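Peer 1: build me a model from this:
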Amino acid sequence: MSPSPSHPEHSGQALTIMKVEPIQHTGIVVTCRAQEASGKLPDRHSAYFDNISPPLEWTGVPEVKAWAVIVEDPDAPRTKPFVHWMLWNVQGEVTALPEGLPNTEFLATPQGGIQGRNDMGGYGWFGPRPPAGHGVHRYYFQVFALDDVIEMGPDTPLPELLNALKGCTLATGEMMATYEAPNPQ
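Peer 2: Okay, here's the model as predicted:
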């Protein structure tokens, strides 16, 4: 059975946030002021256009030492969710990321932030780029409050980062955004 344009075939694997049991059960509220009322990410954040990371904000958590952010697309036509962004060791007092972070391994702002490889092989943000005709995809922005920094470098694969998150996550939160391939002109 082939997927319909409005309901793409899903990867079948759980998102990272579903594999982590936080110490606290208080949730983190995650928002993106660029997100449209419909839930769609603006074109400038997609890899079809400017491919710049969106601005994010989240609520604080007591005693947090660092934050991690993972963005995944479970609607990608593959066996596991597509990783669009991995960022960790954002200092605990930070509760927002500006739009347009550079695609580098180590960030000057927020200081201490490390960006891992996305599933296109680059560091930092790789914006939505669902296949044309594949329908609307969902992008889960997952935020993890950590009780310590993660001593791993930018080439750390997601399964290893996940193992570290399992041992130091105080609380989690997520928001979902959508994006669909633009119609060809």
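Peer 1: hey, let's count contacts and neighbours off CA atoms from now on
Peer 2: Noted.
Peer 1: what is the burial count for the closest residue to Arg44 other than its chain neighbours?
Peer 2: Counting by CA to CA, 6 or more residues apart in numbering, Asp50 is the residue found nearest to Arg44 once chain neighbours are left out, at 4.7 Å. Asp50 has 12 neighbours, counted by other CA atoms under 10 Å.
Peer 1: hmm, Asp50 is touching Glu99, no?
Peer 2: No. Using CA atoms under 8 Å, Asp50 makes no contact with Glu99, being 11.7 Å away.
Peer 1: wait, what's in contact with the residue nearest in space to the middle of the chain?
Peer 2: Nearest to the geometric centre of the chain sits Val71, at 1.6 Å (CA atoms, centre = their mean). Val71 sits next to Val83, His84, Trp85, Met86, Tyr139, Tyr140, Phe141, Gln142 when contact means CA atoms under 8 Å, 6 or more residues apart in numbering.
Peer 1: wait, is Ile17 part of a helix?
Peer 2: Yes. Applying DSSP: H, G, I helix; E, B strand; the rest coil, one finds Ile17 inside a helix.
Peer 1: just checking, it touches Phe141?
Peer 2: No. Between Ile17 and Phe141 there is no contact under CA under 8 Å: 9.6 Å.
Peer 1: please give me the structure for this one as well, since I'd like to look at both together:
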Amino acid sequence: MFDYDPYAFLTPVPSFEVRSDSFTDGSVFAPAQVHAGAHPDGLDLSPALSWSGFPAETRSFVVTMFDPDAPTASGYWHWAVADLPVSTTSLAQGAGTPGSPQLPAGALCLKNDAGFPGYMGSAPPAGHGAHRYMVVVHAVDVQTLELSPDTTAATLGFNLHFHTLARARLTGLFEL
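Peer 2: Next up is the predicted model:
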């Protein structure tokens, strides 16, 4: 299951540093980052993130969380936030909660594959094995991607193809 890297098919770009106080790269998500409907202790809180070392030409950021191991032909988007101002270099845990005041003005939280604009915690089907949750910060060359709130995460990804200067990645794991 872990042989597929969706970012391997994209045009290569430099990387920069991203860290999280909520989980360590390659480790199992804490219940805080798990979907409330999938685990009795799940809280659906987006992870705390901070980043640095991005290109000087960066004009904004996009943060996404994608599960390439979902039992679909297209994976599963758990979170997508576009148009984060270049002055934003961190997000607090829970910033992805729908309606959260922790996202900066101008940020656009898109609908996840569950159909609502916000963070949905990890929720692999019971018995399906461990899933990878790729949390990615994209350094973008424009202040806004000029997307509408109804834009899908897949369309966001298409737009990122033309505007990504660099990306930083962490992967959390979870299994039921």
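Peer 1: what lines up with the residue nearest to the centre of the first structure in the second structure?
Peer 2: Using TM-score structural alignment, the partner of Val71 of the first structure in the second structure is Met65.
Peer 1: average gap between the strand or helix carrying the residue nearest to the centre of the first structure and the second structure?
Peer 2: When secondary structure is defined by DSSP states H and E, Val71 of the first structure falls within strand 66-73. Strand 66-73 of the first structure, aligned to the second structure and superposed, deviates on average by 0.7 Å (mean CA distance after the TM-score superposition for the first structure).
Peer 1: any idea how far that strand is from the chain center?
Peer 2: 4 Å (CA atoms, centre = their mean, to the nearest Å).
Peer 1: now the strands for the second structure?
Peer 2: Secondary structure of the second structure (DSSP state E): strands located at 17-19, 49-52, 60-67, 76-85, 90-91, 108-109, 131-140, 164-174.
Peer 1: neighbours of Pro159 of the first structure, just the number please.
Peer 2: Neighbour tally, Pro159 of the first structure, other CA under 10 Å: 10.
Peer 1: ugh, wrong one, I meant Asp21 of the second structure
Peer 2: So Asp21 of the second structure, with other CA under 10 Å, has 11 neighbours.
Peer 1: counterpart of it over in the first structure?
Peer 2: Using TM-score structural alignment, Asp21 of the second structure sits opposite Arg33 in the first structure.
Peer 1: residues touching the residue located most distally from the centre of the second structure, list them.
Peer 2: Largest separation from the mean C-alpha position in the second structure: Gly127, at 24.1 Å (CA atoms, centre = their mean). By CA under 8 Å, 6+ apart, the contact list for Gly127 of the second structure reads Glu175, Leu176.
Peer 1: and it, how far from Gly42 of the second structure?
Peer 2: From Gly127 of the second structure over to Gly42 of the second structure the distance is 18 Å, taken as CA to CA, to the nearest Å.
Peer 1: ditto for Phe9 of the second structure
Peer 2: Taking CA to CA, one finds Phe9 of the second structure at 32 Å from Gly42 of the second structure.
Peer 1: could you do Leu84 of the second structure as well?
Peer 2: Applying CA to CA to Leu84 of the second structure and Gly42 of the second structure gives a distance of 27 Å.
Peer 1: what's around the closest residue to Thr64 of the second structure other than its chain neighbours, how many residues?
Peer 2: Residue nearest to Thr64 of the second structure in three dimensions, not counting chain neighbours: Ala80, with 4.3 Å by CA to CA, 6+ apart. Residue neighbour count, defined by other CA under 10 Å, stands at 27 for Ala80 of the second structure.
Peer 1: how about Ala34 of the first structure?
Peer 2: 16.
Peer 1: just Ala105 of the second structure next, same as before
Peer 2: 10.
Peer 1: how about it, what's its partner in the first structure?
Peer 2: That one, Ala105 of the second structure, aligns with Gln111 by TM-score structural alignment.
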